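A.B. asks: quick one: sequence plus predicted model below, questions after.
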Amino acid sequence: MSFRLAAYAVCVEDGRVLLAHHVAPSGETTWTLPGGGVEHAEDPFDTVIRELAEETGCHGVVERLLGVDSRVIPAAAARAGAEHQNVGVFYGVRITGGRLRPEPNGATAESVWTPIPDVARLRRSSLVDIGLALARSLPATGHVAPVPVSGLIQH
């Protein structure tokens, strides 16, 4: 089983959420939250701000820890074909500057402020639904129920 620790930015402003349009090497596209893997010896708190800037061109500040999600992706659904565990740390982040742009030499083709009601119609990572659920409910435990993966919702 492979393992990944990642940090994600949930940026909500005026009824919109900032989403990143990820393009896989296969050409498959998925909307997701800005964020990514924690590097060796890096604090997830720093990761989320670094990834936000790299993927979107925006600068931000962490306002609060929203929660942590741990999920195991079965081998049949995992990109590498082997069972994979992803532990995601979700932060509420406020944008303070910068300008939206594609990720230079990266997998994010564009970043867009998306009205929250429109998210349900997008082909998206389950991380989007988890992040929005955490931001909406602010659970004391920092945990929300697993998001079913099917249809427009992908791993």
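C.D. replies: Right, received. Where do you want to start? Residues are numbered from 1 along each chain as shown.
A.B. asks: every contact and neighbour count from this point should use C-alpha atoms.
C.D. replies: Noted.
A.B. asks: and the one helix or strand Leu134 maps to, what's buried?
C.D. replies: Using DSSP states H and E, the element containing Leu134 is helix 126-137. Neighbour-count burial for helix 126-137 flags 126-135 (criterion: 16 or more other Cα atoms under 10 Å).
A.B. asks: now do stretch 101-109
C.D. replies: In stretch 101-109, counting by 16+ other Cα under 10 Å, buried: 101-103, 107-109.
A.B. asks: which ones are touching the nearest residue to Arg4 once chain neighbours are set aside?
C.D. replies: In this structure, Arg4 finds its nearest non-sequential neighbour in Asn86, 4.9 Å apart by Cα to Cα, 6 or more residues apart in numbering. Asn86 makes contacts with 3-6, 69-73, as judged by Cα atoms under 8 Å, 6 or more residues apart in numbering.
A.B. asks: take the one below as the second:
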Amino acid sequence: MSFRLAAYAVCIEDGQVLLVRHVSPKGDWTWTLPGGRVEHAEDPFDAVTREVTEETGCDAMVERLLGVDSRVIPAAAARAGVEHQNVGIFYRVRIIGGRLRPEPNGETAEPVWTPVPDVTRLRRSSLVDVGVALAQTVPATGRVAPVPVGGLIQH
């Protein structure tokens, strides 16, 4: 089993959420939240703002910790072909500067502000639904129900 600790930014302003289009090496794509792997010895708090800048061109400020999500992706669906556990730490962030642009030489492209009600019509990572649910409900436990994968919702 592989393992990844990641930090994700949930930025909702004026009823719109900031999403990025993730493009796999195979050319498949899904919409997801800005964020990604926490590097060795890096604080997740710092990782989330670094990832926002890398993936969107914008500077972000963390407003609060929203919660944590842990999921196991079956080997058949995982990129590397082995069972994979992803632990994601979700932060509510606010954009404080910069300008939207695609990630140079990266796997994310086309950062966009998307009306929250339109998200359900997008081919997206389940992380989007988890992040939006955490931002909208702010549960004391920092956890929301698992999001079922299928149809437009991908791992």
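C.D. replies: Perfect, I can see it now. Treat the numbers as computed from the prediction; the structure is a model and nothing was measured.
A.B. asks: quick check: TM-score for this pair?
C.D. replies: Here the superposed chains carry a TM-score of 0.99, computed using TM-score structural alignment, normalised by the length of structure 1; 155 aligned residues with a Cα RMSD of 0.5 Å.
A.B. asks: so the nearest residue to His59 of structure 1 once chain neighbours are set aside, which state does it fall into?
C.D. replies: Closest residue in space to His59 of structure 1, ignoring its immediate chain neighbours: Gly97 at 5.1 Å, by Cα to Cα, 6+ apart. Assigned with DSSP: H, G, I helix; E, B strand; the rest coil, Gly97 of structure 1 falls in the strand class.
A.B. asks: try the one 4 residues further on
C.D. replies: Under the three-state scheme (three-state DSSP), the conformation of Arg101 of structure 1 reads as coil.
A.B. asks: that one reaches Gly57, doesn't it?
C.D. replies: Yes - counting by Cα atoms under 8 Å, Arg101 of structure 1 touches Gly57, with 5.6 Å between them.
A.B. asks: can you pull out the strands in structure 1?
C.D. replies: In structure 1, the strands defined using DSSP state E lie at 2-10, 12-13, 16-23, 29-32, 35-37, 58-73, 84-98, 108-115, 124-125, 153-154.
A.B. asks: in structure 2, what range does the helix holding Leu134 of structure 1 match?
C.D. replies: Alignment of helix 126-137 of structure 1 against structure 2: residues 126-137, by TM-score structural alignment.
A.B. asks: quick one: distance of that stretch to the chain centre.
C.D. replies: Relative to its chain's centre, stretch 126-137 of structure 2 lies at 9 Å (Cα atoms, centre = their mean, to the nearest Å).
A.B. asks: next: stretch 51-60 of structure 1.
C.D. replies: 12 Å.
A.B. asks: now stretch 95-110 of structure 1
C.D. replies: That offset, for stretch 95-110 of structure 1, works out to 14 Å (Cα atoms, centre = their mean).
A.B. asks: ok, Ala75 of structure 2 - contacts?
C.D. replies: 81-84.
A.B. asks: what's it aligned with over in structure 1?
C.D. replies: Ala75 of structure 2 maps onto Ala75 in structure 1, by TM-score structural alignment.
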